[in-house]
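*Asks:* Okay, sequence plus prediction incoming.
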Amino acid sequence: MRLILNVIWLVLSGFWLAVGYVITGVICCLLIVTIPWGLAAFRIANYALWPFGRTVVDRPDAGAPSLLGNVIWVVVAGIWLAIGHVVTGALLCVTVIGIPLGVANFKMVPVSLMPLGKEIVPAP
């Protein structure tokens, strides 16, 4: 079932969301100072391509620097990526088949807003 959901996800929304994260990651890496945000954007792009079967957990060693970095991320790029997830999720929820995909989009909003201090792991 995960394979089917991931393939449908990739076709309907995953590819375009991943492209948004990759563009954000490239811009962040070009600016040198923002490389940590760029690496986080690339991790989430990978997750946005194939989300079913994986989950996001908090890293236990994340502290105040991650929180400060997340605040900067929200202002610079996170809000736009979160809006992309909300709009895509709402459009997918219009159809019955798209409802699980829309819910998955809504579940990705928190990680799109605060990617630092998170880790993507296989789902139990």
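*Replies:* Received, thanks. Numbering: from 1, shown residues only.
*Asks:* Could you use CA atoms for every contact and neighbour count after this?
*Replies:* Noted.
*Asks:* how close does residue 102 sit to residue 80?
*Replies:* Distance of residue 102 to residue 80, given as C-alpha to C-alpha, to the nearest Å: 17 Å.
*Asks:* Check residue 86 too.
*Replies:* 10 Å.
*Asks:* the more surrounded of those two?
*Replies:* More crowded of residue 86 and residue 80, by other C-alpha atoms under 10 Å: residue 86, with 19 against 15.
*Asks:* helix or strand for that one, which one?
*Replies:* Element membership of residue 86, judged by DSSP states H and E, is helix 79-92.
*Asks:* take a look at this one as well, against the first:
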Amino acid sequence: MPPVSLLLNLLWIFCGGLWMAAAWMIAAIIMAITIVGLPWARAAFNIAAYTLLPFGSRAVRRDLVTGQPDIGTGPLGLIGNLIWLVLAGWWLALGHLITAILLAVTIVGIPFAWAHIKLAGIALWPIGKVIVPA
């Protein structure tokens, strides 16, 4: 990890990263407990790690990385994302948006607010995403 990404990730942890990563972990654990929610739990665990250290990596559609469609990027992924949106996506996105608004009040927090806005979009539609180095 480049030094700039390392510094930004350390500052990120104090600017809402730790709080929102914990929220993602709670969502993942709740989904994993329900056995039926295991596909969502896997996605939530991946995004929780990304939420904790987002600088130096990015989230992209899995079919763009592999070059072929799979279950998470097809019709079942669409259905899975709609279920996720109703069960957990909206409140995770809301948490990211509230954190972004609080950070945007300060000039120093604007880059971190922008990162929270991007994560709010991922919170609404996480199935079929993979984290890759930037």
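*Replies:* Alright, I've got the coordinates. Since we're looking at a predicted model, the values are computed, not measured.
*Asks:* quick one: TM-score?
*Replies:* The pair, once superposed, lands on a TM-score of 0.96 when counted by TM-score structural alignment, normalised by the length of structure 1; 123 aligned residues with a C-alpha RMSD of 0.7 Å.
*Asks:* follow-up on the earlier one: which residue numbers in structure 2 go with the helix holding residue 86 of structure 1?
*Replies:* Helix 79-92 of structure 1 corresponds to residues 90-103 of structure 2 when matched by TM-score structural alignment.
*Asks:* would you list every one of the helices in structure 1?
*Replies:* Taking DSSP state H to define them, one finds helices in structure 1 at 2-9, 15-30, 35-49, 64-73, 79-92, 99-107, 109-113.
*Asks:* what's the average distance of the fourth one to structure 2?
*Replies:* Relative to structure 2, and after both are superposed, helix 64-73 of structure 1 has an average distance of 0.4 Å to its aligned residues, where the measure is mean C-alpha distance after the TM-score superposition for structure 1.
*Asks:* ok, and what's touching that helix?
*Replies:* Applying C-alpha atoms under 8 Å, 6 or more residues apart in numbering, the external contacts of helix 64-73 of structure 1 come out as 37, 113, 114, 115, 116, 117.
*Asks:* and the residues you listed as TSV, adding distance to residue 59 of structure 1 and neighbour count?
*Replies:* Converted to TSV, the contacts of helix 64-73 of structure 1 look like this (distance: C-alpha to C-alpha, whole Å; neighbours: other C-alpha atoms under 10 Å):
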residue	distance to residue 59 of structure 1	neighbour count
37	16	23
113	16	20
114	12	21
115	11	24
116	9	25
117	5	20
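*Asks:* For those residues, give me TSV that also has distance to residue 74 of structure 1.
*Replies:* Output for those, formatted as TSV (distance: C-alpha to C-alpha, whole Å):
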residue	distance to residue 74 of structure 1
37	11
113	5
114	7
115	9
116	11
117	14
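*Asks:* Show where stretch 27-36 of structure 1 falls in structure 2, residue numbers please.
*Replies:* Going by TM-score structural alignment, stretch 27-36 of structure 1 sits over residues 30-39 in structure 2.
*Asks:* Endpoint to endpoint, the matching stretch covers what distance?
*Replies:* Taking C-alpha to C-alpha, stretch 30-39 of structure 2 runs 12 Å from one end to the other.
*Asks:* That one: which residues count as buried?
*Replies:* Of the residues in stretch 30-39 of structure 2, 30, 31, 32, 37, 38, 39 count as buried by neighbour count, 16 or more other C-alpha atoms under 10 Å.
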